[in-house]
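S.K.: my questions concern the predicted model and sequence given below.
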Amino acid sequence: MASAENAESTAPRTPPQAARAQARAVVIGGGIGGLTAALALHLRGWQVTVLERARELKPVGAGISLAPNSQRALDVVGLGDEIRSLAAWEGDGGLLTPKGRWLSRADPALAAERFGGPLVLLHRATLVGRLAAGLPADAVRTASDARLADAGDPADPRRPARVTTPEGELEAELVVGADGIRSAVRGALFPAHPGTTYAGFTTWRVLVPPLGRSFVEHESWGPGHLWGTHPFADGTVYAYAAAKVPPGQTARDGDERAELLRRYGSWHDPIPAILDAVEPGQVLRHDVHHIAEPLPAFHRGRVALLGDAAHAMAPTLGQGGNQAIEDAVVLAHHAAPGAPLDLAGYTRERLPRTTMVARKARTVSRLSMLAGRPGIALRNTAIRAAGLVGPALMLRGMDGIADWHPPQRRPYVDAGGSV
């Protein structure tokens, strides 16, 4: 794979795209961020091709929480109302200890008022399916192991970016690197960057059928451990767990359900009931990696990075997918039809913001994964004290994140870019 390291990250803007009948964009990666970018660019009038390595669009991970910031981005591509209608809205709940003692209680109505909308939860596959359905039937190519061959030159209309695939080479006025945490596109653009590092903990995710009874939505923090429980709109229960362990470990005999029982089986209700309902072999486990040192830019040449490829972050704020969706609509905003491609503007908007969000996620990770008794006692006392002051104080941590608005406030309404 050819390196793009000699391309200028601050190169001049391209000549107007009207030089071609329809500008071409290639999106490497068919996850949530890549598909959102493809849909936004398609609605802006670009000819879009999505290249996904997997044989099908099957997202890794069970659920995704969408805060008001990403919902507003989905409004721009015309999916916000549909996703809200399919999702479960955040209910009463809060933060607990492993024994079920309250540390703080959530106030969904106050959060919705503060940030301009509710937090919603749905299956990742549902969101992926709706995004893909908005694209032309031939836009997505699966089982396509794409590689960036040339980042192109935005100052030279005769030098588009080039991507190689098993089926041949594609040229494009824009390439979007949405190929995840282990992004090969990122490595090609910034070979000197250290890439991702282990965040210090591993995660498990499960889905179980409805439990047949009510329970309180919650996240629970124990010594070096965390558990969260949330229902989908159909009653299916989504649960996730995290533990502070060395990287590369797996459960004895590969039985991750038994590992969860060992670690969380004595925690408060409904955790034991959820673990009893988990089917063998249905537990997802992944070590968490993040980009601790921000990239120098999110673009080079005619190539833009987004999502985990650009700013992989800890999941403790629930903002990884949300930030990828934001990236996508901001990128499309800087790729207006008939105007110069402004990838430098994309970097200026997204790099400082995602760096801030990633840092906050790391801070929450450290707090939630505390293992020593003195630190836990101090943390829990501070959380309880903040709750006594009022729920608004607990929400301040999401100020500047959940209240974000996209630069394009109205939805794109047709493939010609009209709004």
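M.R.: Ah, there it is. Numbering: from 1, shown residues only.

S.K.: C-alpha from now on. contacts and neighbour counts both.
M.R.: Will do.

S.K.: quick one: residues contacting the residue nearest the centre of the chain.
M.R.: The centroid of the chain falls nearest to Gly321 when counting by CA atoms, centre = their mean (1.5 Å). Neighbouring residues of Gly321 by CA atoms under 8 Å, 6 or more residues apart in numbering: Ile32, Gly33, Ile64, Leu66, Gly307.

S.K.: most neighbours, which of those?
M.R.: Most neighbours among the contacts of Gly321, by other CA atoms under 10 Å: Gly33, with 32 neighbours.

S.K.: try it against this one:
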Amino acid sequence: MSQPRAVVIGAGIGGLTAAAALHLRGWAVTVLERAAALEPVGAGIALAPNAQRALDVIGVGDAVRAMSAWQGEGGLRTPSGRWLSRTTPDAAAERFGGPVVVAHRADLVGLLAARLPDGAVRTGTPAEVADPGGEGRPAAVRVTGGDGEGERKGGEGVREYTADLVVAADGIHSTARRTLFPGHPAPRYAGFTAWRFVVPAPERPFSPHETWGPGSVWGTVPLHDGRVYAYATATVPAGGRSPDGERAELLRRFGDWHHPVPDLLAAVRPDGVLRGDVYRTATALPAYHQGRTVLLGDAAHAMTPNLGQGGCQAIEDAVVLAHHAGPDAAGLERRLAAYTRDRLPRTMDVVRRSGRIGRLTAWSSPPARALRTAAFTALDRLGPRLALRSLDGIADWEPPGAAYAAGPRGTRGGGEAAAP
């Protein structure tokens, strides 16, 4: 039996996890990335216990857990600094089997890429689905640029890869999604944009926090290397850019908020702030597959960042896909249907739950904000663990049919990861 072949479009977190998981299953994997280098766009990424257990399947869960830097109390605040709700990493570990770890995306990409054979990732290679494949017919991917193997088709520099499986992890504005489901509504602007940056930790200590203001949010989280990941959102029209730079925009919106916000804004370079509009899937796709091609991550289910689950759900997608794909391509269409059945209801539930919180952060009128503040204050009186309920049924997920590098429920058991 010949080795099955998979092509992954997109070398983001979901695409690299899928490639690593399929490689462990015995697939020959090629990852095609549009960007000229494997340099992840973004800053930090939240990895809840569900994602950590998924990463155990490919042997990097413990390395991610070692990046945990949050100690002591943290929680939700007002712009003046008043605490509304507090929690600790221990509370999350008790409820979900481990704390939420915030890692730098570059660190996670490095861990994932190291699980792949040399030459598996080909950058500077824009790709699109030419044929989703079908029963007895391989899928085909058309690429331009790059220097990878492939049969030349058409003009100079155009190649076509054929594969038993194509994994489309090409993001919110996925061309693969439009090819598989033409006419299906694209993800919609969620009503707010996001800023992100990483700077050295300030001299004065601080507690990890998320702060809710009028139609806006600020978050500050320590990273394991001594730096700080900061993020912010605000309700603004789509497509906007500040004429004098995004750092200046953040100073106008957040410069008088509590410590450490002013110190962090003083530390970031004017060109060091990333800005991006937030989109969400408003209408579920009919399936996450067609023929021998599957959609994964934001290409299938874009969501707001309010539960910190965008990357986590892409990682889940990847290991569930590898679980169903099995070690060969026989009967693959039937097994991809099982992938859709497993993933579509769960991910769309997370999309909806995250969207509800996103709408709550958009409240800006004084009466609405007073009501929101009162609700969180009451919740905090009932105990910090209740504040974690938004992740119930999400962070406690476990991957199917897998052995764990760190043992189930986040226990530190050691040992080698098994194939998914």
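M.R.: Thanks, I have the structure now. These numbers come from a predicted model, not from an experiment.

S.K.: TM-score, when you put one on top of the other?
M.R.: TM-score for the superposed chains, counting by TM-score structural alignment, normalised by the length of the first structure: 0.92, backed by 395 aligned residues with a CA RMSD of 1.6 Å.

S.K.: separation between the aligned residue in the second structure for the residue nearest to the centre of the first structure and Trp218 of the second structure?
M.R.: Under the alignment (TM-score structural alignment), Gly321 of the first structure pairs with Gly311 of the second structure. Distance of Gly311 of the second structure to Trp218 of the second structure, computed by CA to CA, to the nearest Å: 19 Å.

S.K.: and Ala201 of the second structure, by the same measure?
M.R.: 16 Å.

S.K.: in the stretch 101-250 of the second structure, which spans are helices?
M.R.: 105-113, 175-180, 246-254 (DSSP state H, counting those that start in this stretch).

S.K.: and the ones you listed, which is most packed in?
M.R.: By mean neighbour count, with neighbours taken as mean count of other CA atoms under 10 Å, helix 175-180 ranks first of these at a mean of 20.

S.K.: corresponding residues in the first structure for that helix?
M.R.: Using TM-score structural alignment, helix 175-180 of the second structure pairs with 184-189 in the first structure.

S.K.: got it, and stretch 365-383 of the second structure?
M.R.: Aligned by TM-score structural alignment, stretch 365-383 of the second structure falls on residues 372-390 of the first structure.

S.K.: try stretch 11-20 of the second structure
M.R.: Against the first structure, stretch 11-20 of the second structure falls on residues 30-39 (TM-score structural alignment).

S.K.: what about the matching stretch, distance to the chain center?
M.R.: In terms of CA atoms, centre = their mean, to the nearest Å, the centre of stretch 30-39 of the first structure is found 11 Å from the chain centre.

S.K.: report the buried residues of that stretch.
M.R.: Neighbour counts over stretch 30-39 of the first structure (16 or more other CA atoms under 10 Å) mark Gly30, Gly31, Ile32, Gly33, Gly34, Leu35, Thr36, Ala37, Ala38, Leu39 as buried.

S.K.: take those and keep only those in helices.
M.R.: Judged by DSSP state H, helices contain the following of the buried residues of stretch 30-39 of the first structure: Ile32, Gly33, Gly34, Leu35, Thr36, Ala37, Ala38, Leu39.

S.K.: the last one reaches Arg130, doesn't it?
M.R.: Right, the one you point to is Leu39 of the first structure. No - look at Leu39 of the first structure against Arg130 with CA atoms under 8 Å: they stay out of range, at 10.2 Å.

S.K.: before we move on, back to that, report the mean deviation for the match of helix 175-180 of the second structure after fitting onto the second structure.
M.R.: Superposed on the second structure, stretch 184-189 of the first structure shows a mean distance of 0.4 Å to its aligned residues (mean CA distance after the TM-score superposition for the first structure).

S.K.: without its sequence neighbours, what residue ends up closest to the aligned partner of Val198 of the second structure in the first structure?
M.R.: In the first structure, Val198 of the second structure lines up with Leu207, judged by TM-score structural alignment. Once flanking residues are discounted, Leu207 of the first structure sits nearest to Tyr238: 4.8 Å by CA to CA, 6 or more residues apart in numbering.

S.K.: list the contacts of the one you found.
M.R.: Contacts of Tyr238 of the first structure by CA under 8 Å, 6+ apart are Ala62, Gly63, Arg205, Val206, Leu207, Val208, Thr229, His230, Pro231, Phe232.

S.K.: touching, the first one and Arg124? I think so.
M.R.: Yes - the pair formed by Ala62 of the first structure and Arg124 meets the contact definition of CA under 8 Å, at 6.0 Å.

S.K.: quick one: which of the contacts of Gly321 of the first structure is nearest to Ile376 of the first structure?
M.R.: Ile64 (27.8 Å; CA to CA).

S.K.: these two touch, right, that closest one and Ala125?
M.R.: No - counting by CA under 8 Å, Ile64 of the first structure does not reach Ala125; the two are 9.4 Å apart.

S.K.: residues near Leu388 of the second structure, how many?
M.R.: Count around Leu388 of the second structure with other CA under 10 Å applied: 14.

S.K.: with Ser214 of the first structure instead?
M.R.: 10.

S.K.: what does Leu41 of the first structure give?
M.R.: Neighbour count for Leu41 of the first structure, taken as other CA under 10 Å: 29.

S.K.: against Asp342 of the first structure, how distant is the residue nearest to it when sequence neighbours are not counted?
M.R.: Spatially, and ignoring its direct neighbours in sequence, Leu41 of the first structure is nearest to Ala332 (5.4 Å; CA to CA, 6+ apart). Ala332 of the first structure is 10 Å from Asp342 of the first structure, where distance means CA to CA.

S.K.: if you count what's nearby, which of the two comes out ahead?
M.R.: Neighbours were counted for Ala332 of the first structure and for Asp342 using other CA under 10 Å; Ala332 has more, 25 against 22.
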